[in-house]
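>>> my questions are about this predicted structure, shown below with the sequence.
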Amino acid sequence: MSNLHTEIFEKSKKMVPGGVHSPVRSFKGMESTPKFFKSANGAYFTDIEGKDYIDFCMSFGPLVLGHQNPAVKEKLTQALGRGWSYGACEPYSVDLAEYLLSRLPHVDQIRFVNSGTEAVMTALRLARGVTKKNKIIKFNGCYHGHVDAMLIKAGSGLAGAAESSSLGVPKGVADDTLILELEDLDGVKKCFEDHKDEIAAIIVEPLPANNGLLIQDQEFLQGLRDITKANDALLIFDEVISGFRVAFGGMAELTGITPDIVTYGKVIGGGLPVGALAAKTEIMEHLAPVGGVYQAGTLSANPLAMVGGLETLKQMTKENYEKLEQNTLRIVNIFKKWLAEYNDGQFSNYNIIHHSSLFWIVPGDKIKSVGNIPGNIGEDFVPLFELLLEKGIYLSPNAYEVGFGSLAHDEDVAKDLEKRLWS
């Protein structure tokens, strides 16, 4: 049955590969075609046909205050009146940097870039420049953007063996990325033995949230810190998702583990395109123009992103982090009840894995690595996603993506969710 969404999607496919500008938006494997949205406010957005949805994607995480927070909107409007791109030094990035660094004791300096992918790319180059080593350890199930060196998957089930998971990634790049499984500290130790004095860094999502929500034990993360220190390698925490969402200081704050380099994104720009990397001065001083590790970007520290990020983060007080978690827990409990009861238990095999303001609806529990994820997860997710979509409840259109709460998902939204679920 033709509708406006289908018409626009077909038109887009003639001009854009797959009709989308990021693959997860394509609704691949779903029964319906992508929804096109024209506006958003609070915990809701409205599609081009006028239907509204409770949004649990929240732009994949950055909208911790919800859509169109009034104070952020006012600051952005003021900034827009001053100019939206300078390509020159401006005071707004200084204000944001000062606010962040005064509240993040594990870093001294920060460099703003344009995306999480760019932050990771720069962090890897910086780690190699500092250590004068080439190889990087990453973990199966952690996503670090579409940097060539991070689009690697484990090969042949052998620790450290790797092959590209995307065309266009040279074999030489793949060879310098060593793949291990989450929770496998023995494998990490052996990898360092096998590649003595070759490993520049370990990069890890301390809260993996891009291939499901794979909550890691404190002991595993601390083990990575201990191993890197013992082998003169750096530890990179990719906190693009977890930074400023699970706590102001992200997982570094919650775990008490100090990484050498941290990458940020999403919340740090209040929903505008942004990324950042941060570390102690002795590491950051290797970046140009002070040091020999080059990085540049015309739109880096865009004034709108700097202003939007600062106003967003100023609102993230201790009380609001508590409220954020309460809002999300309320939503999670409603979903759990409905999943158990709907249609005589049609979805009763589903569980919700939950951490702070993130949740993952999945058939199973205690999933901490890719190998624990049910093999039929994608197929099973389709009827659940389509049913919720029909009810005006929007989840990310992929079984492996997590859901996000916000300060806008208050008690009124929770009541509306209940009404929609049981309608």
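Perfect, I can see it now.

>>> switch to C-alpha atoms for all contacts and neighbour counts from now on
Will do.

>>> quick one: contacts for the residue nearest to Leu324 when sequence neighbours are not counted?
Residue nearest to Leu324 in three dimensions, not counting chain neighbours: Leu407, with 5.2 Å by C-alpha to C-alpha, 6 or more residues apart in numbering. Going by C-alpha atoms under 8 Å, 6 or more residues apart in numbering, Leu407 touches Val64, Leu65, Gly66, Asn320, Lys323, Leu324, Asn327.

>>> tell me the one of those residues nearest Glu205?
Val64 (19.1 Å; C-alpha to C-alpha).

>>> re the thing from before, most neighbours among the contacts of Leu407, which one?
Each of the contacts of Leu407 was scored for neighbours by other C-alpha atoms under 10 Å, and Val64 scores highest at 28 neighbours.

>>> and the helices in the stretch 301-423 of the chain?
Secondary structure of the stretch 301-423 of the chain (DSSP state H, counting those that start in this stretch): helices located at 303-314, 318-341, 377-390, 411-421.

>>> tell me which of those lies nearest to Ala278.
Ala278 lies closest, by C-alpha to C-alpha, to one member of these: helix 303-314, at 15.5 Å.

>>> against which helices or strands is that closest one packed?
helix 70-82, helix 92-101 (3 or more C-alpha pairs under 8 Å, 6 or more residues apart in numbering; DSSP states H and E).

>>> using a markdown table, lay out those helices together with mean neighbour count.
Compiled in a markdown table, these are given as follows (neighbours: other C-alpha atoms under 10 Å):
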| stretch | mean neighbour count |
| --- | --- |
| helix 70-82 | 15 |
| helix 92-101 | 17 |
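
>>> would TSV of these with distance to Gly50 be doable?
As requested, the helices and strands packed on helix 303-314 are exported to TSV (distance: least, C-alpha to C-alpha, whole Å):
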stretch	distance to Gly50
helix 70-82	22
helix 92-101	37
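
>>> before we move on, back to that, ranking the helices of the stretch 301-423 of the chain by burial, who's on top?
By mean neighbour count, with neighbours taken as mean count of other C-alpha atoms under 10 Å, helix 303-314 ranks first of the helices of the stretch 301-423 of the chain at a mean of 24.

>>> for that one, the distance to its chain's centre please.
The chain centre lies 18 Å from the centre of helix 303-314; the measure is C-alpha atoms, centre = their mean, to the nearest Å.

>>> which residue sits closest to Asn114, ignoring its sequence neighbours?
Using C-alpha to C-alpha, 6+ apart, the closest residue to Asn114 is Val274 (4.2 Å).

>>> hold the first one in mind and look at this next one:
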Amino acid sequence: MDHSHSHALFARAQALIPGGVNSPVRAFKSVGGEPFFAARAQGAYLYDVDGNRYVDYVGSWGPMIAGHAHPQVLAAVEKTMHDGLSFGVPNALEVTMAETITRLVPSCEMVRMVNSGTEATLSAIRVARGATGRSRIVKFEGCYHGHGDSFLVKAGSGVMTLGLPNSPGVPSALADLTLTLPYNDFDAATRLFDEVGGEIAGVIVEPIVGNANCILPRAGYLQHLRELCTQHRALLIFDEVMTGFRVAPGGAQQLYGVTPDLSTFGKIIGGGMPVGAYGGRRDLMAQVAPSGPIYQAGTLSGNPVAMAAGLATLELIQAPGFHADLERRTHALCDGLEAAAREAGIAFTTTRAPGMFGLYFREAPVETFEDAKASDAARFNRFFHAMLERGVYLAPSAFEAGFVSSAHGEAEIAATLAAAREAFAAVRA
């Protein structure tokens, strides 16, 4: 493949943008090499500035559940943008979005729109602290909740990808208020609450960890967290920025039958536009300004164009059988990858939920962050490049989940598996 135009753009970008990218994992630093620069996208495909085409399993890191440039989403954006890009006063689409989210996610009796997943998680933590009068929060090793100060303690995703266990610039006093637990460890969670449960404002968790590749909760684990939070009067916060509306119409909380006190969303509710939201019980959300004393604001929150794109996407995913079909496609991909690895004699396993998956170069199942870290990341990096050269774009990190969209049909999955058989053979040595 020719990458000369991408190479030239990357050289220009590195002189002016930290690392040449506006989000760290895009730099390909952990997998080696240089990133390609996108020119356009359509359906299940990305096209770079050199004219190369890739079957895309990143999907803009999750929003493109119906594929890129879906005609219904583009039409909604085009119709809305002619009336103006931003108003600074309420618009009707914000109300429709709130009605849609609260209908699909019953635990969210009220919701506030923001501009990113990071903003949503920061705001949810503020509500938890303000509503409980407590300062400590609990997160899980390998979970990433955006780049807020409280969250960059044993975070996963790009932080782990770059080998940064904690981030300079985070005051130690604030970091000390963040307690961490190993994900999927029942006993550790119980012990922590027995010791300091009365000081914990909230527990924030990715119900399916998508920032240590893809780790599913053990049976009963999310229910255990719910019971601990209820017992100790702490708030349970589900970070559904990634899983919300993807793994089920009502997110992971619907899939696993657990009701959090607060939830955060992003990605799909913007249809590719910058957006986020947080919501939850009415008594908690009523404490957010201007109806209550917990302050949070945003100039572009509820942007009409973002609302239009998100509402069009949410309409698409409510089609009968949408998520069941997405799950079938995900299983077909993962089963095919595992079969190809077996043929090549390579230790390899997958994890999967509807519309998302994880790839691990190891034989044993992956249920914890330690399991994920024990995977052969060096072999993943070689596999990543082997797939990229064969026209398949996976997340450029051994610690990021992949995504399947409704645009990934039989032809795209077959092409991916054909590329994988060659790629596994290439990395066997």
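Thanks, I have it. Predicted model only: the values in this text are computed from it and were never measured.

>>> quick one, helices of the stretch 151-300 of structure 2?
Under DSSP H, counting those that start in this stretch, the stretch 151-300 of structure 2 gives helices at 157-161, 172-175, 186-196, 221-232, 252-256, 282-285.

>>> okay, those helices, which one's buried deepest?
helix 157-161 (a mean of 23).

>>> so Leu313 of structure 1 is in contact with Ile268, correct?
Yes - here Leu313 of structure 1 lies in contact with Ile268, judged by C-alpha atoms under 8 Å, at a distance of 7.2 Å.

>>> any common contacting residues for these two?
With C-alpha under 8 Å, 6+ apart, Leu313 of structure 1 and Ile268 have common neighbours Phe244.

>>> would you mind measuring from the nearest residue to Met121 of structure 1 once chain neighbours are set aside to Ala127 of structure 1?
Nearest non-adjacent residue to Met121 of structure 1, counting by C-alpha to C-alpha, 6+ apart: Val147, 6.1 Å away. Distance, Val147 of structure 1 to Ala127 of structure 1, by C-alpha to C-alpha, to the nearest Å: 15 Å.

>>> of these two, who's got more company?
Shown here are Val147 of structure 1 and Ala127; by other C-alpha under 10 Å, Ala127 has more neighbours (28 against 18).

>>> any idea which element the more buried one lies in?
Using DSSP states H and E, Ala127 of structure 1 sits within helix 116-131.

>>> quick check: that helix compared with structure 2, mean distance?
Overlaying structure 2 shows helix 116-131 of structure 1 at a mean distance of 0.3 Å from the equivalent residues (mean C-alpha distance after the TM-score superposition for structure 1).

>>> what's the mean distance for the helix or strand following that helix versus structure 2?
Following helix 116-131 of structure 1 in sequence order, the next helix or strand is strand 135-140 (DSSP H and E). Its aligned residues in structure 2 lie a mean 0.6 Å from strand 135-140 of structure 1 after superposition (mean C-alpha distance after the TM-score superposition for structure 1).

>>> by contact count, what packs against strand 135-140 of structure 1?
Looks like strand 135-140 of structure 1 contacts strand 177-181, strand 199-204 (3+ C-alpha pairs under 8 Å, 6+ apart).

>>> by how many degrees do the shortest one and strand 199-204 diverge?
Same thing as strand 177-181 of structure 1. 40 degrees (axes from the mean of the first three to the mean of the last three C-alpha atoms, to 10 degrees).

>>> and strand 177-181 of structure 1, what does it pack against?
By 3+ C-alpha pairs under 8 Å, 6+ apart, strand 177-181 of structure 1 packs against strand 135-140, strand 152-154, strand 162-164, helix 185-194.

>>> which one of those lies nearest to Tyr264 of structure 1?
strand 135-140 (17.2 Å).

>>> now the closest one and strand 177-181, what's the angle there?
30 degrees.

>>> strand 135-140 of structure 1 to helix 185-194, inter-axis angle?
Using the same axes, to 10 degrees: strand 135-140 of structure 1 against helix 185-194 is 160 degrees.

>>> what's next to strand 135-140 of structure 1, contact-wise?
124, 128, 150, 153-154, 160, 176-182, 198-204, 369-370.

>>> stretch 239-246 of structure 1 too?
61-62, 64, 116, 205-207, 209, 249-251, 262-268, 275, 313, 321, 355-357.

>>> Glu319 of structure 1 pairs with which position in structure 2?
Under the alignment (TM-score structural alignment), Glu319 of structure 1 pairs with Gly321 in structure 2.

>>> can you give me the distance of that match to Val73 of structure 2?
For Gly321 of structure 2, the distance to Val73 of structure 2 equals 20 Å [C-alpha to C-alpha].

>>> go on, Asp83 of structure 2?
Asp83 of structure 2 is 16 Å from Val73 of structure 2, by C-alpha to C-alpha.

>>> same thing with Thr299 of structure 2?
24 Å.

>>> what does Gly298 of structure 2 give?
On the measure of C-alpha to C-alpha, Gly298 of structure 2 and Val73 of structure 2 end up 24 Å apart.

>>> who's in contact with Pro182 of structure 2?
Taking C-alpha under 8 Å, 6+ apart, one finds Phe140, Glu141, Ala188, Thr368, Phe369 in contact with Pro182 of structure 2.

>>> quick one: buried ones out of those residues?
Phe140, Glu141, Thr368, Phe369 (16 or more other C-alpha atoms under 10 Å).

>>> just flag the most distant two among the residues you listed.
So, these by C-alpha to C-alpha: farthest apart are Phe140 and Thr368, at 10.5 Å.

>>> between those two, which contacts overlap?
With C-alpha under 8 Å, 6+ apart, Phe140 of structure 2 and Thr368 have common neighbours Pro182, Tyr183.

>>> need the counterpart of Val16 of structure 1 in structure 2.
Here Val16 of structure 1 is matched to Ile17 in structure 2, going by TM-score structural alignment.

>>> burial measure for its match, as a count.
The local packing of Ile17 of structure 2 (other C-alpha under 10 Å) involves 11 other residues.

>>> ok, it to Ser60 of structure 2 distance?
On the measure of C-alpha to C-alpha, Ile17 of structure 2 and Ser60 of structure 2 end up 20 Å apart.

>>> need the helices and strands packed on strand 177-181 of structure 1 in JSON lines with distance to Thr228 of structure 1, can you?
What follows is those, written out as JSON lines (distance: least, C-alpha to C-alpha, whole Å):
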{"stretch": "strand 135-140", "distance to Thr228 of structure 1": "11"}
{"stretch": "strand 152-154", "distance to Thr228 of structure 1": "21"}
{"stretch": "strand 162-164", "distance to Thr228 of structure 1": "21"}
{"stretch": "helix 185-194", "distance to Thr228 of structure 1": "9"}
